[in-house]
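Structure here, sequence nowhere to be found:
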């Protein structure tokens, strides 16, 4: 007896059902991956409430929150200078208020802290004027950020008309060494993520006259107020000490509001 393999419409329907089941399974897996990613991205490292409240109640600075950013404006002696500051990956934008409030007041610089798409700077494709429009009286703009936010800022500086860059525990991944950008890099001696070796290793991507300031005892999370970050070093400098060092570095870089 000769065995004959099933064929014809019944076999084709069976194959079609298998293909459909496989496609459904693939789509379900992809949907689960997307959902898990969105949940992960939305779970930010929250800013510490006492530090944020201290900035909000500082009578030297006005703070406004918008859908895309938080704007810190000096009340007295405002200059025509502004900084668009990009948070680190999954860090609450409000976590940077206290670290920047003294510098805003003492240098007269308006600071716009962005609220990145999905809390990750690399997913944010909005142009710089999305944020600068909140401070129409500012003529000279710098761009900067913390950690991944600083990397994104360097990319933006290569494509946008800005005066310079400001890094908090960060560095460039693209080459701007031939530009005339004014650059300030503030780092921490105990940073376990943007380590001193990484900062030094990327220094050649910046202009030769870039200014480097290393804060002794600061770690990666010292540049904001959001608690402990996995993989980071242990900070020995207090939040107030780091805040003072950041302010001093920015005053030296930009000058005081009375100058």
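Ah, there it is. Computed from a predicted model, the values in this text were never measured in an experiment. Numbering: from 1, shown residues only.

going forward, measure contacts and count neighbours with C-alpha atoms only.
Fine.

Excluding residues flanking it in the chain, which one is nearest residue 55?
Counting by C-alpha to C-alpha, 6 or more residues apart in numbering, residue 55 lies nearest to residue 98, which is 5.2 Å off, once chain neighbours are set aside.

The one you found contacts residue 51, correct?
Yes - using C-alpha atoms under 8 Å, residue 98 makes contact with residue 51 at a distance of 5.6 Å.

Please compare these two by neighbour count and tell me which comes out ahead.
residue 98 (25 against 19; other C-alpha atoms under 10 Å).

Make sure I have this right: that one is in a helix.
Yes - using DSSP: H, G, I helix; E, B strand; the rest coil, the assignment for residue 98 is a helix.

picking up where we left off before, okay, the residue nearest to residue 55 and residue 17: tell me how far apart.
60 Å (C-alpha to C-alpha, to the nearest Å).

dropping in the other structure now:
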């Protein structure tokens, strides 16, 4: 009896171990199949514009203008290489906004929703800070903003929505930007969660824009068909964010 019971336990243990190995293997296969920055995006890293420096600091990529007037901490979209957002970040830096991309574990912001913690203290010369992100990164940024509203002038969501209620006083200013041809963003949930934003939130819809063009990593699976170029969408996004920060 004891022998049979021990045998069953060993078999059960082996089955559980095999299942764990299979799950871990599937996870790493998933996170290693990420969207990579294009060569064009990498040029913004390797050859920054005059007056802008690009530096890897700890788990961040910092785009620093000579005389920053504000800071913007950014969470990348899920399974997107951080460098894919270099064109957007550098062009914002050219408008004197220091941009800091938080590099996420396994390219998923859900593993470091608190990634913004401690960054502001490294740059005490900047008084006004903004937090934001793209897609999953935007959702995770909103979680952090919900607990730290007083530390930021505003929250910037790119093809994203907040599942947390941000309407409690004192409220944080919110800018929501999305493309009209976005095929990835769940519009039902997006519209439902608009109630979580302050009444005076701003929404910008980029006509012809899609989900993936907030970064520069090619077309994303399931996305809509854009009628503008990635460069045009980046330019429109920079303009909208620049105006938001100026206010």
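That came through fine. Being a predicted model, the structure only gives us computed values, none of them experimental.

quick one: TM-score?
Overlay of the two chains. TM-score (TM-score structural alignment, normalised by the length of structure 2): 0.91; 243 aligned residues with a C-alpha RMSD of 1.9 Å.

intersection of neighbour lists for residue 98 and residue 51 of structure 1?
Jointly contacting residue 98 of structure 1 and residue 51 under the rule C-alpha atoms under 8 Å, 6 or more residues apart in numbering are residue 225.

quick one, helices of structure 2?
Along structure 2, the stretches classed as helices by DSSP state H are 2-31, 39-46, 86-93, 119-122, 136-147, 187-192, 230-246.

which residues sit against the fourth one?
With C-alpha under 8 Å, 6+ apart as the test, helix 119-122 of structure 2 has contacts from 126, 129.

Only the buried residues of that helix, if you could.
Across helix 119-122 of structure 2, burial judged by 16 or more other C-alpha atoms under 10 Å covers residue 120.

Equivalent analysis for the last one, please.
Residues of helix 230-246 of structure 2 classed as buried: 230, 233, 234, 235, 236, 237, 238, 240, 241, 242, 245 (neighbour count, 16+ other C-alpha under 10 Å).

what stretch of structure 1 lies opposite that helix in the alignment?
Here helix 230-246 of structure 2 aligns to structure 1 at residues 239-255, judged by TM-score structural alignment.

and what of the third one?
Mapped onto structure 1 using TM-score structural alignment, helix 86-93 of structure 2 spans residues 97-104.

for the first one, same thing?
Mapped onto structure 1 with TM-score structural alignment as the criterion, helix 2-31 of structure 2 occupies residues 12-41.

on average, how far is that stretch from the matching bit in structure 2?
With mean C-alpha distance after the TM-score superposition for structure 1, stretch 12-41 of structure 1 departs from structure 2 by a mean of 1.5 Å once superposed.

Disregarding flanking residues, what is the spatial nearest neighbour of residue 213 of structure 2?
residue 230 is the one closest to residue 213 of structure 2 (C-alpha to C-alpha, 6+ apart), at 5.1 Å.

what residues are up against the one you found?
Going by C-alpha under 8 Å, 6+ apart, residue 230 of structure 2 touches 213, 214, 215, 216.

Residue in structure 1 paired with the second one?
What that stands for is residue 214 of structure 2. Match for residue 214 of structure 2 (TM-score structural alignment): residue 223.

any idea how far residue 244 of structure 1 is from its match?
11 Å.

and stretch 126-133 of structure 1, how far out from the chain's middle?
15 Å (C-alpha atoms, centre = their mean, to the nearest Å).

do stretch 138-152 of structure 1 as well
Distance, centroid of stretch 138-152 of structure 1 to centroid of chain: 8 Å (C-alpha atoms, centre = their mean).

and that stretch, which residues are buried?
Quick answer for stretch 138-152 of structure 1 (16+ other C-alpha under 10 Å): 138, 141-152.

quick one, what contacts residue 86 of structure 2?
Per C-alpha under 8 Å, 6+ apart, neighbours of residue 86 of structure 2: 41, 42, 44, 45, 215.

let's see it at 7 Å
41, 44, 45 (C-alpha atoms under 7 Å, 6 or more residues apart in numbering).

ok, now residue 141 of structure 1?
Per C-alpha under 7 Å, 6+ apart, neighbours of residue 141 of structure 1: 81, 82, 83, 162, 163.
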